[in-house]
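Colleague: predicted structure and sequence below. I'll ask about it afterward.
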Amino acid sequence: MRLSAIPETAAVYYPILAAVGGPVNIVTIVILYFKNCGLSKCITRYLVAMATADLVVIVCNVILHRIAAIYCQDTFLFYTPVCRFVLYMSPAAIDISVWLTVSFTFDRLVAICCQKLKIKHCTEKTAAVVISIVSSLFCLKNIPWPFAYNSYGDLGCWLSTNVYISPAWIAFSWIEQLLTPVIPFFLILFFNIVTVKRILRANRGRMSLRQRNTAGNEKDPELMNLRKSIVLLYAMSSSFILLWMTTVIHFLLFRITGDFNRRFIFHHVTAFEEAGIMLQLLSSCTNTAIYTITQRKFRNLFISVIKYPLTLIGQLVKCEGNLQ
C-alpha cells in the first residue's frame, strides 16, 4: 500500500466500516439481550459486553475520531474538551473490547478443560464481576491520554512532543502497547492452543470408545459439539490474531529500530501502521459475530431482523400500488 493512497483508502474504508459495524453490533446486542438464543447466561453476558464495547469503538474511534478528522473538520468535535474526551474513549474502548475477548476465551478454556473450576467460574455472576473489573481498570488506565494533547486556545488536540522524549510518557507508551495488543495477542493464542488440544484429546478418546462399543455409523451429538467448538475457537483466535498481527509486528519493529524516539522530529504515520489500525478496527465487527452467527437460533433471528425492513418496504409498496 502506497503512503499517498492511505488518505483516499481511509476516506472510503471508515464510512463503510461504520455503516456495517454500528448496525451489526446494535442488532447483536438487542437479539442477545431480549431473545433466547440457546446460550448460557454466562456466555450471553460476555457477548453482550463485547458487542457493546465494539459499538463504542465504532462510535468513538471510527466515527468521532477517524471519520470526523476526514469529513468534519472545524466542527464542535474539534473543541479541545470534546476531542480530548474522544481521544480518551477511543483507546479505552479498544482496551475493554480486547480484554473482554481475552476474558471470554479464558472462560471457555475453563469450561472445557477445568470441570471442577467450571462450576464456580462459568456463572453469570462471575461474568458480571469480570466485565465490571475489566471495564473499570481500563477506564482508569487511559486517564493519562487527554493530558498527552496540546491545544491552541479552545481548539484542537495535537499530540505533545513530550510523549516521544519524556521518560514517563515513554514508559506509559510501553505499558499501553504491551497491554493492548501484545499480551492479549499471545494470551488468546495460548488459551486457544490449550483448549483445542484438550478438545482433540477428548475427541480421540470418545471416537475410540464408540468404535469399541458400536459399529461407528451413528452420529454422536457430543462429537459434533466438539467439532463445532474446534471450528469456533479456530475462527475466534484466527480472526483476532490475523487482524491484530500487523499492529503487533509494527510495534515490535517500531521499538527495535528506535524509531519511536525520533518520531517527534519527523511526525508521520506510515502505510504499515495505518493498515494495522484499519485491520484492528475491523475486529470490532467480527469479534462477537464469529461466535454468535455459529449458533443456529441466533442466526435465524439475525436473518429475520435483516429481512424485516425489506419485507416492510415491500408491503408498503404493495399497499401503495393497490391504492392506486
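Modeller: Now that the structure is in, tell me what you want to look at. The structure presented is a predicted model; accordingly, all values stated were derived computationally and were not measured.

Colleague: make it CA atoms for all contacts and neighbour counts henceforth
Modeller: OK.

Colleague: which residues in the stretch 101-250 of the chain form helices?
Modeller: For the stretch 101-250 of the chain, the helices defined by DSSP state H, counting those that start in this stretch cover 115-121, 124-141, 162-165, 167-177, 183-213, 221-256.

Colleague: just so I know, which of those helices lies nearest T270?
Modeller: T270 lies closest, by CA to CA, to one member of the helices of the stretch 101-250 of the chain: helix 221-256, at 9.8 Å.

Colleague: can you name the next helix or strand after the closest one?
Modeller: helix 259-262 (DSSP states H and E).

Colleague: which strands and helices sit next to the helix or strand following that next one?
Modeller: Sequence-wise, the next helix or strand downstream of helix 259-262 (DSSP H and E) is helix 271-293. Helices and strands touching helix 271-293, by 3 or more CA pairs under 8 Å, 6 or more residues apart in numbering; DSSP states H and E, are helix 6-34, helix 41-56, helix 221-256, helix 296-323.

Colleague: helices and strands around the first one, which ones?
Modeller: Read that as helix 6-34. helix 41-56, helix 271-293, helix 296-323.

Colleague: still on that earlier bit, just name the most buried of the helices and strands packed on helix 271-293.
Modeller: With neighbours defined as mean count of other CA atoms under 10 Å, the helices and strands packed on helix 271-293 peak in mean count at helix 41-56, which reaches a mean of 23.

Colleague: can you tell me which of the helices and strands packed on helix 6-34 is nearest to W158?
Modeller: Using CA to CA, the helices and strands packed on helix 6-34 put helix 271-293 closest to W158, at 18.0 Å.

Colleague: ok, the closest residue to R262 other than its chain neighbours - contacts?
Modeller: In this structure, R262 finds its nearest non-sequential neighbour in Y164, 7.6 Å apart by CA to CA, 6 or more residues apart in numbering. Residues near Y164 by CA atoms under 8 Å, 6 or more residues apart in numbering: I170, F260, N261, R262, R263, F264.

Colleague: what about versus this one:
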Amino acid sequence: MTIVILCRGKCGLSKCITVYLLAMALADLLVLIFNVVLYEMNEIYFPDSFLDYTPICSLNLFLIFACVECSVWLTVAFTFDRFVAICCQKIRTQYCTYKTAVVIVTTISGLSILENIPIYFTLEPRIIIDNIPWFCDVKSSSYTIPMWVTYIWIDIALMPFIPFILILMFNGLTVRYILLSSKIRKGLRSSGSDPEIENRRKSIILLLVISGSFILLWMVTFIHYICAQITEVQYLHTDYNNPFTIMEQAGYMLQHLSSCTNTIIYAVSQTKFREEFKTLLKYPLAIILRLANYLKRKYVQN
C-alpha cells in the first residue's frame, strides 16, 4: 500500500524523497517476502518442500542477506540526504535531486547484491537423501579459513556496525543544527508562537525515533554476530534449547520488525500520506457501494 500511495505522487513530497521512500519500501517488502514467507513460514508450515533443496535454500539466503543489507544502507542514504537538506545549505540544491537519488539507490542495490554473493558459497547441505542435498548449514571452514573469517568481519562491519555509527552521527548533527538554529530564532522572536519551531521539534522527535528504532531492533543480531566470531557458536543451528540459537532467532525476529517500521516512521509521519492512506482504504468500499447502487437501480427499472 505504501508503494502504491507513493507512486500516485499526491503526498506533497519531492521526487528525491519519493525515490528513497519507494526504494526503502520495496527493499523492506522483499525482505518480508524472501525472509518471512519463503524462509520462516516455509520452515513452519511447509517443511521438506522444494524450497528446502540446498541450491534453492542457498539462493534464498543470499537474497535475504542482499535485501536486508540494501534496506539498511538505503536507510543510511536517506538519513544522509536529510542531513544535507537541513544542515548543508550550500550543496543542498546539487545533492538533493531526483537524479542523485536514483544513482545512489541503484548503486546501493548493486553493491548489496555483489557483496553478498560469497554467502551462497559458505553454505553446504545439512543432509543428503538419495543423492539430493537438503537444507543449508554454514560450512565449518567458514570459521577457520582466514579469507572467510575476514569476509564475515567485513560483512559485520558493513551491517550493522557502520550503519549504527553513521545514522547516529548524521542524526546527531542534524538535531544539533536544529537546536542551535531554533535557539537563535527564539532570541530574535521575543514572544508569540512560532510554527517553524514546532516543525523543528517534530523533526527532532522523528530523527530520534528513527535512530532509536533501528539500533534497538538490530542490537540483538549485532551482539550475536560478535559472539559467533569470538566463540565456537555457529549460525543457523536448529537446537532451540541453545541460548545462542534463541538469541539468533530473536535477533532475526526483531530484524524483520525493523523492515516493517522504517517505512511507517518515514511515510506515515506525513499528514498528506495519512490522507492518501485513508482514501486508499475507502476506495474498495466506494466501488462496492457504487456497484450496489447500480444493481439497485437496474432492479427497480426491471
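Modeller: Yes, it's here. A quick note: this is a predicted structure, and the numbers were derived from the prediction, not measured.

Colleague: hang on, the earlier thing: nearest to T9 of the first structure, of the contacts of Y164 of the first structure?
Modeller: The closest of the contacts of Y164 of the first structure, once distances to T9 of the first structure are taken by CA to CA, is R263, at 23.7 Å.

Colleague: and the residue minimising distance to the centre of the first structure, how far is that from A275 of the first structure?
Modeller: Nearest to the mean C-alpha position of the first structure, by CA atoms, centre = their mean, lies S284 at 4.0 Å. Between S284 of the first structure and A275 of the first structure the computed distance is 15 Å (CA to CA, to the nearest Å).

Colleague: again with C113 of the first structure
Modeller: In terms of CA to CA, C113 of the first structure sits 36 Å off from A275 of the first structure.

Colleague: and for P91 of the first structure?
Modeller: 17 Å.

Colleague: neighbour count for those two, which is higher?
Modeller: P91 (21 against 17; other CA atoms under 10 Å).

Colleague: per the alignment, the more buried one corresponds to what in the second structure?
Modeller: Superposed on the second structure with TM-score structural alignment, P91 of the first structure falls opposite F65.

Colleague: same check on I293 of the first structure?
Modeller: Using TM-score structural alignment as the criterion, the counterpart of I293 of the first structure in the second structure is V268.

Colleague: same question for Q115 of the first structure.
Modeller: Under the alignment (TM-score structural alignment), Q115 of the first structure maps onto Q89.

Colleague: identify the residue nearest L223 of the first structure in space, chain neighbours excluded?
Modeller: According to CA to CA, 6+ apart, the nearest residue to L223 of the first structure is N203 (6.4 Å).

Colleague: that neighbour touches M224, doesn't it?
Modeller: No. Assessed by CA atoms under 8 Å, N203 of the first structure is found out of contact with M224, at 9.5 Å.

Colleague: any residues in contact with both of those two?
Modeller: With CA under 8 Å, 6+ apart, N203 of the first structure and M224 have no common neighbours.

Colleague: nearest to T311 of the first structure, out of the helices of the stretch 101-250 of the first structure?
Modeller: When those are compared for distance to T311 of the first structure using CA to CA, the nearest one is helix 221-256, at 31.6 Å.

Colleague: tilt between the closest one and helix 271-293?
Modeller: If you take axes from the mean of the first three to the mean of the last three CA atoms, to 10 degrees, helix 221-256 of the first structure sits at 160 degrees to helix 271-293.

Colleague: JSON lines for the helices and strands packed on helix 6-34 of the first structure, including distance to P144 of the first structure?
Modeller: Below are those laid out as JSON lines (distance: least, CA to CA, whole Å):
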{"stretch": "helix 41-56", "distance to P144 of the first structure": "19"}
{"stretch": "helix 271-293", "distance to P144 of the first structure": "21"}
{"stretch": "helix 296-323", "distance to P144 of the first structure": "39"}
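
Colleague: and N217 of the first structure, which of those helices is closest to it?
Modeller: So among these, helix 296-323 is nearest, using CA to CA, at 24.8 Å.

Colleague: packing partners for that closest one?
Modeller: helix 6-34, helix 271-293.

Colleague: next, count neighbours for the nearest residue to A18 of the first structure once chain neighbours are set aside.
Modeller: Distance criterion CA to CA, 6+ apart; nearest residue to A18 of the first structure, sequence neighbours excluded, is I58 at 6.0 Å. Residues near I58 of the first structure, counting by other CA under 10 Å, number 29.
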